[in-house]
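> My questions are about this predicted structure, shown below with the sequence.
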Amino acid sequence: MTTLADALSDPRSSARLRAVMAAGTEARPDDLEVLVERCAVEPDLQVREALTWSLVRLPAEVVVPRLVTELQRPEAQARSQALHTLSKIRDGSVFPEVAERLGDDDPGVRRTAWRAAVLLAPDDERAALARRLSRELGQGDRETRLALSRALVTLGEDVVAPVLADASARRGDAVREHVAETERLFADPDAGSALALARARREVALGRSRRASG
């Protein structure tokens, strides 16, 4: 008889996905360890999302402590997947452990920690979290900047606006540009990334050149 561990070792992602979906449907706490361990090594994004779904369906009182231990694993994917799953469970009691990963050495883990932290932060921690996240303004590539902007927007304009104003007044051009990008997201959550702005500028320039040549 094929065990869940055997099924999750299948080289076909479709087979692994079926196994994870079946485990989630049955939602047996005995599968917890196998599912969590697979999170650290699963290469397929769709299967990883199914792993999160399956873990969320298990009792939170057994899943949450197990995921918290994953935050100390050396593998970046293990930490990132644990943070992602904790953000879906929405147990605010783990906010301190999640906040410890805000400055993780791995950029992907940091971005996931930002998303998780803003969802889990208690009301009395939101302003402090906004200040902590604002230290990252103006840093990283476009994906990182957009992730930070979206995290800040999730905290709410009433919390974040004073922090952005202070950062813009005290720091350099890169920070001010990132602050402006974040403020645009408050007005239009679908449009305000540096990537979208760069694309729009290229399209405008291309349109102008076409009109000039036509």
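Received the coordinates, thanks.

> switch to C-alpha atoms for all contacts and neighbour counts from now on
Noted.

> Gln139 contacts Ala147, doesn't it?
No - with contact defined as C-alpha atoms under 8 Å, Gln139 does not reach Ala147; the gap is 11.3 Å.

> Looking only at neighbour counts, state which of those two leads.
Neighbour count, other C-alpha atoms under 10 Å: between Gln139 and Ala147, Ala147 has more, with 19 against 13.

> From Ser149, how far off is the closest residue in space to that one that isn't next to it in sequence?
Excluding the flanking residues, the one nearest Ala147 by C-alpha to C-alpha, 6 or more residues apart in numbering is Arg111, at 6.2 Å. With distances taken as C-alpha to C-alpha, to the nearest Å, Arg111 is found 11 Å from Ser149.

> Who has more neighbours out of those two?
Ser149 (28 against 24).

> Downstream of the helix or strand hosting the more buried one, the next helix or strand is which one?
Using DSSP states H and E, Ser149 maps to helix 142-155. Next helix or strand after helix 142-155 toward the C-terminus (DSSP H and E): helix 157-170.

> ok, the residue nearest the centre of the chain - contacts?
The residue lying closest to the centre of the chain (C-alpha atoms, centre = their mean) is Thr112, at 2.8 Å. Going by C-alpha atoms under 8 Å, 6 or more residues apart in numbering, Thr112 touches 80, 83-84.

> Got another one to weigh against that:
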Amino acid sequence: MTRTLQALEHSSSSVRMRAALAIGTSPDPRFVDALVERCATEPEPYVRETLTWALTRHSPALTLPRLLGELRSEHAQARSQALHTLSKIGDRRAWPSLTRTLLTDADDEVARCAWRAAVLLVPEDEASALAGVLATQLGRGGRATRLSLSRALIALGEVITPVLRAAMTDADPRVRGHAEDTERLWYDPDSGSEDAIEEARRVVALGTTGQEE
């Protein structure tokens, strides 16, 4: 166990990834805390994804309390990665912890992860309220952030119609334009493909994720 824990902290990203793969292949409750802690500091996106996968291989009874605690962290990566992992686990007991504060987090990557998790975990009778909160973020950020929000809203279905209509009359042209783009993407999903391809190319060029232009 000690050797595996040390490997999670190794200077080589490939060693860290192999350690996470080994833990996920043979789940052991003793590694849950170490996996969550590493998620908060791991610089390589592909290693973080492997850490998340390893956490999904463990019982939610063990992982949920630890991940929910990370949502209160002062470190943005800890919050965003915990939200990302919760969306992968898909346990609706996490829903009450997806607060308005997280959904409107000042860090774009945290907010984007919160939006994705929320639309997956929201109870049906709270979808309208969630749409209202998400609509307050229309016009925010660069292309990647706007596209993430549009897709989150669209995932909620017909309940977004009133908030989109209201946003289209907003005094802020950024809000109006984003609402119109969201409606366009709703009726023509392929209209977002160009932005998605451009974002993917940008990520490859930068060698990282979660940054805006």
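Sure, I can see it. This is a predicted model, so every value here is computed, not measured.

> Give me the TM-score for this pair.
Once superposed, the chains reach a TM-score of 0.86 (TM-score structural alignment, normalised by the length of structure 2), with 197 aligned residues with a C-alpha RMSD of 2.0 Å.

> picking up where we left off before, and the helix holding Ser149 of structure 1, what's buried?
By neighbour count with 16 or more other C-alpha atoms under 10 Å, helix 142-155 of structure 1 contains the buried residues 144-153, 155.

> where do the helices sit along structure 1?
4-7, 13-26, 32-39, 45-56, 60-70, 76-89, 95-99, 107-120, 126-134, 142-155, 157-170, 173-187, 194-213 (DSSP state H).

> The shortest one: average distance to aligned residues in structure 2?
Superposed on structure 2, helix 4-7 of structure 1 shows a mean distance to its aligned partners of 1.1 Å (mean C-alpha distance after the TM-score superposition for structure 1).

> List the buried residues for that helix?
For helix 4-7 of structure 1, a neighbour-count test (16+ other C-alpha under 10 Å) marks 4-5, 7 as buried.

> and these as TSV, adding distance to Pro43 of structure 1?
Below are those laid out as TSV (distance: C-alpha to C-alpha, whole Å):
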residue	distance to Pro43 of structure 1
Leu4	17
Ala5	16
Ala7	15
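
> between these, which is closest to Leu17 of structure 1?
When the buried residues of helix 4-7 of structure 1 are ranked by distance to Leu17 of structure 1 (C-alpha to C-alpha), Ala7 comes first, at 9.2 Å.

> The closest one and Phe186 of structure 1, how far apart?
Taken as C-alpha to C-alpha, the span from Ala7 of structure 1 to Phe186 of structure 1 is 45 Å.

> Kindly report the same for Asp105 of structure 1.
The value you get for Asp105 of structure 1 to Phe186 of structure 1, if C-alpha to C-alpha is used, is 29 Å.

> Compare those two (neighbour count), which wins?
Phe186 (19 against 10).

> quick one: that one and Glu157 touch, right?
Yes - using C-alpha under 8 Å, Phe186 of structure 1 makes contact with Glu157 at a distance of 7.1 Å.

> Just send the contacts of Thr112 of structure 1 back as a markdown table, with neighbour count and distance to Ala174 of structure 1 too.
Shown next, in a markdown table, are these (neighbours: other C-alpha atoms under 10 Å; distance: C-alpha to C-alpha, whole Å):
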| residue | neighbour count | distance to Ala174 of structure 1 |
| --- | --- | --- |
| Ser80 | 27 | 27 |
| Leu83 | 28 | 28 |
| His84 | 19 | 29 |
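
> Enumerate every residue touching Ser149 of structure 1.
By C-alpha under 8 Å, 6+ apart, Ser149 of structure 1 lies in contact with 178, 181-182, 185.

> among those, who's most crowded?
Thr182 (28 neighbours).

> how close does that residue sit to Val94 of structure 1?
From Thr182 of structure 1 to Val94 of structure 1 the distance is 27 Å (C-alpha to C-alpha).

> Same question for Val179 of structure 1.
From Val179 of structure 1 to Val94 of structure 1 the distance is 29 Å (C-alpha to C-alpha).

> cool, Cys39 of structure 1 as well?
19 Å.

> These two - which one has more neighbours?
Cys39 (23 against 18).

> Which position in structure 2 pairs with that one?
Aligned counterpart of Cys39 of structure 1 in structure 2: Cys39 (TM-score structural alignment).

> Who's the closest spatial neighbour of that match, skipping the chain neighbours?
Per C-alpha to C-alpha, 6+ apart, closest to Cys39 of structure 2 is Arg48, 5.8 Å.

> Equivalent analysis for Leu8 of structure 2, please.
Arg16 (4.6 Å).

> what's near enough to touch the one you found?
For Arg16 of structure 2, counting by C-alpha under 8 Å, 6+ apart, the contacting residues are 7-10, 47.

> what about it, distance to Asp125 of structure 2?
With C-alpha to C-alpha as the criterion, Arg16 of structure 2 and Asp125 of structure 2 are 42 Å apart.

> before we move on, back to that, can you pull the contacts of the match of Cys39 of structure 1?
The neighbours of Cys39 of structure 2, taking C-alpha under 8 Å, 6+ apart as the test, are 48, 51-52, 77-78, 81-82.
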